[in-house]
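Student: no FASTA, just this:
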């Protein structure tokens, strides 16, 4: 069924007026603002800023909150859009607090999500956002208009509520995973031998960055080339960037065999880990360990270094907190039943089987809860577009 047909059947084929956002909302000035150093883990009022997190922290009683009401929040720099219906303290500059007055607040929120076109650039975007056209059905019949808006909100909220439930479930499973990982990777000293990551590795690999913008090194490339921002505590099945054979021949980039434990070594990403499920190349900020299968299960090593992310990160040196291959290969790992290799590998495999189950549930984009959340978000976006695709005024006139 077409979008217009859907609306005609379920919403009576409502006519629509396209109204700029700033005619439907009033901009609210907050009574106080919290700076980053004012953010607390607990406090009287939640802090809402333009970041991706819905609640960024909490403020103490010295900050006067924005009064409890229904608001649409727009990040002037980040372009994040939120709906808030409670008292809060504004955090960080660049936040636009919008009080809907020309329509149902959550309808305006859903419509802004649907029609605002993000740029992805860090600049002030309110001047463009306020011109976003919001479709208002039956503009000459306020009662009918609000009834249609409420029905659209009811349908769309059913999708967002399901996504929220799945997200809460994911958070709970991540906590459960961390609990079992801590238990399974905690040993009595007489049960293990502490070795280094270098001890249990056959070989380590690094990489290089072919000259940026070089047609010779990138155009038409088919060789996967991994950057540290893609190392995110999960299996790696592909890369965003590909390089050419010339890049492989003429730079320090080299093939890394599948199933290596890859640890990022540069500043902001230092300590993050992953496993490459395909042969690939990397930039110079990755340390790739090919694990000796006679000594350790590579997935056991991965779970250990993932659990110890903060410890690895704290080893960083210099202003950027960089790691290096020497520091990583010197990092200690407990090997159970060191005097019985067969029993040791069997115990590692048992631990891996349990942790992989949780890992799939909490991180897999093909099987786990993240995939289910992604599908529900796509379903919400599809129906949001469908429900807000009213017949255009000029089409009605024709």
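Tutor: Good, I have the coordinates. The structure presented is a predicted model; accordingly, all values stated were derived computationally and were not measured. Residues are numbered from 1 along each chain as shown.
Student: Going by C-alpha atoms from here, please, whenever you check contacts or count neighbours.
Tutor: Noted.
Student: Which stretches in the stretch 201-350 of the chain count as strands?
Tutor: Ranges of strands in the stretch 201-350 of the chain, per DSSP state E, counting those that start in this stretch, are 201-205, 223-226, 235-236, 241-243, 261-264, 273-276, 281-282, 286-291, 332-336.
Student: possible to save those strands as CSV with distance to residue 378?
Tutor: Below are the strands of the stretch 201-350 of the chain laid out as CSV (distance: least, C-alpha to C-alpha, whole Å):
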stretch, distance to residue 378
strand 201-205, 39
strand 223-226, 27
strand 235-236, 23
strand 241-243, 25
strand 261-264, 31
strand 273-276, 27
strand 281-282, 32
strand 286-291, 33
strand 332-336, 41
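Student: Could you say which one of the ones you listed comes nearest to residue 192?
Tutor: strand 332-336 (4.3 Å; C-alpha to C-alpha).
Student: Can you give me the neighbour number for residue 17?
Tutor: 17 (other C-alpha atoms under 10 Å).
Student: Pasting the second one now:
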């Protein structure tokens, strides 16, 4: 099926002008009017002055001129001051259809430069309005399924912390009086917490796997796209080579992300942005990793960040991280309960990946004019 395509500026118009803009310094945690900026999240904060509301008819589509993020907004809001473009659809277009079309675009990255100039170069497919609404409805349904999976994953993430609080109380008020030890005291004898390879060079096919901070996750190390480095470079960093008794902590980029290494990771090395934490044999790694993911541990990491070129968590701060250390049988019990939660989380993550794949396929088929089986969504759910 071939559809008419129209230039971007015949499908959308920039209605950003004439709206008050709220600087970040004036954002509040609560208020009468939400603030929309160009960040990843829907809301950036609130303001209390209703006169700061943007003045266009709703809905509108927000485009982050620096971030390339799109947001569909159908409620009153104030505009963040930096890099926000407000777009309104022209007659003959369904706003939800146009939103999903824009989300599907591959906009080239120009760093923190502005990207609206690239957006204006695209053409917008224009099927009949009834078909636009059908496409939008199907994509809305698929995205709703993804949102439910993400919500379930978030609830499971919160559950681990709830289990800890139930068993051990809140460390911030020392409600149970358990021993608190610095992380450095939980390290395997004769070893130490350390960074990895500083200058890994270029990717080398068949080289030694290098674990970077972006490879860390709750399910362990994601080995699907590991960088590989030359053996002669890696050999100079034998001290950070994975032995199998470690947890890994992100120090730059994915700061505070924690992963437990598996047998598959043995022999790999880690990047400078990752701290290798070799755990003593009598310390349950699952307990320690789960503890370090808790809000109170993450808040410690955030407070201790140092900024030179970019925010960095230093080894000194990691060594000094306080760890609530209950008796062994309680740590084991906690780890078992968290293991069950992690297994459930893994199932939801797998389902979410399948839904993401389905959604991408539907986008491609929708905006290329292809037809699809309406039962596909029910089968994926």
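Tutor: That came through, no problem. This is a predicted model, so every value here is computed, not measured.
Student: what TM-score comes out when they're superposed?
Tutor: After superposition, the two chains reach a TM-score (TM-score structural alignment, normalised by the length of the second structure) of 0.82; 354 aligned residues with a C-alpha RMSD of 2.8 Å.
Student: Pick the most buried one from the strands of the stretch 201-350 of the first structure.
Tutor: Counting by mean count of other C-alpha atoms under 10 Å, strand 261-264 has the highest mean neighbour count of the strands of the stretch 201-350 of the first structure, with a mean of 29.
Student: what do we get in the first structure for residue 8 of the second structure?
Tutor: Aligned counterpart of residue 8 of the second structure in the first structure: residue 21 (TM-score structural alignment).
Student: Grab the nearest non-local neighbour of its match.
Tutor: Leaving aside its chain neighbours, residue 21 of the first structure sits nearest to residue 130 (5.0 Å; criterion: C-alpha to C-alpha, 6 or more residues apart in numbering).
Student: Now do the residue mapped onto residue 93 of the first structure from the second structure: how many residues are near it, please.
Tutor: Matched to the second structure by TM-score structural alignment, residue 93 of the first structure sits across from residue 82. Here the number of neighbours of residue 82 of the second structure (other C-alpha under 10 Å) works out to 16.
Student: Same check on residue 179 of the first structure?
Tutor: Neighbours around residue 179 of the first structure, by other C-alpha under 10 Å: 11.
Student: which residue ranges form the strands in the stretch 51-200 of the second structure?
Tutor: Going by DSSP E, counting those that start in this stretch, the stretch 51-200 of the second structure shows strands at 60-64, 70-73, 78-80, 84-89, 123-126, 180-182.
Student: In a markdown table: the ones you listed, plus mean neighbour count and distance to residue 367 of the second structure.
Tutor: Below are the strands of the stretch 51-200 of the second structure laid out as a markdown table (neighbours: other C-alpha atoms under 10 Å; distance: least, C-alpha to C-alpha, whole Å):
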| stretch | mean neighbour count | distance to residue 367 of the second structure |
| --- | --- | --- |
| strand 60-64 | 23 | 18 |
| strand 70-73 | 19 | 17 |
| strand 78-80 | 24 | 30 |
| strand 84-89 | 21 | 17 |
| strand 123-126 | 20 | 7 |
| strand 180-182 | 14 | 55 |
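Student: Reformat those strands into JSON lines and put distance to residue 290 of the second structure next to each item.
Tutor: Converted to JSON lines, the strands of the stretch 51-200 of the second structure look like this (distance: least, C-alpha to C-alpha, whole Å):
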{"stretch": "strand 60-64", "distance to residue 290 of the second structure": "35"}
{"stretch": "strand 70-73", "distance to residue 290 of the second structure": "33"}
{"stretch": "strand 78-80", "distance to residue 290 of the second structure": "36"}
{"stretch": "strand 84-89", "distance to residue 290 of the second structure": "38"}
{"stretch": "strand 123-126", "distance to residue 290 of the second structure": "47"}
{"stretch": "strand 180-182", "distance to residue 290 of the second structure": "16"}
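Student: so which of the ones you listed gets nearest residue 155 of the second structure?
Tutor: Using C-alpha to C-alpha and comparing these, the one that lies nearest residue 155 of the second structure is strand 70-73, at 23.9 Å.
Student: Ignoring the adjacent residues along the chain, who's closest to the residue mapped onto residue 49 of the second structure from the first structure?
Tutor: For residue 49 of the second structure, the aligned position in the first structure is residue 61, judged by TM-score structural alignment. Excluding the flanking residues, the one nearest residue 61 of the first structure by C-alpha to C-alpha, 6+ apart is residue 44, at 6.0 Å.
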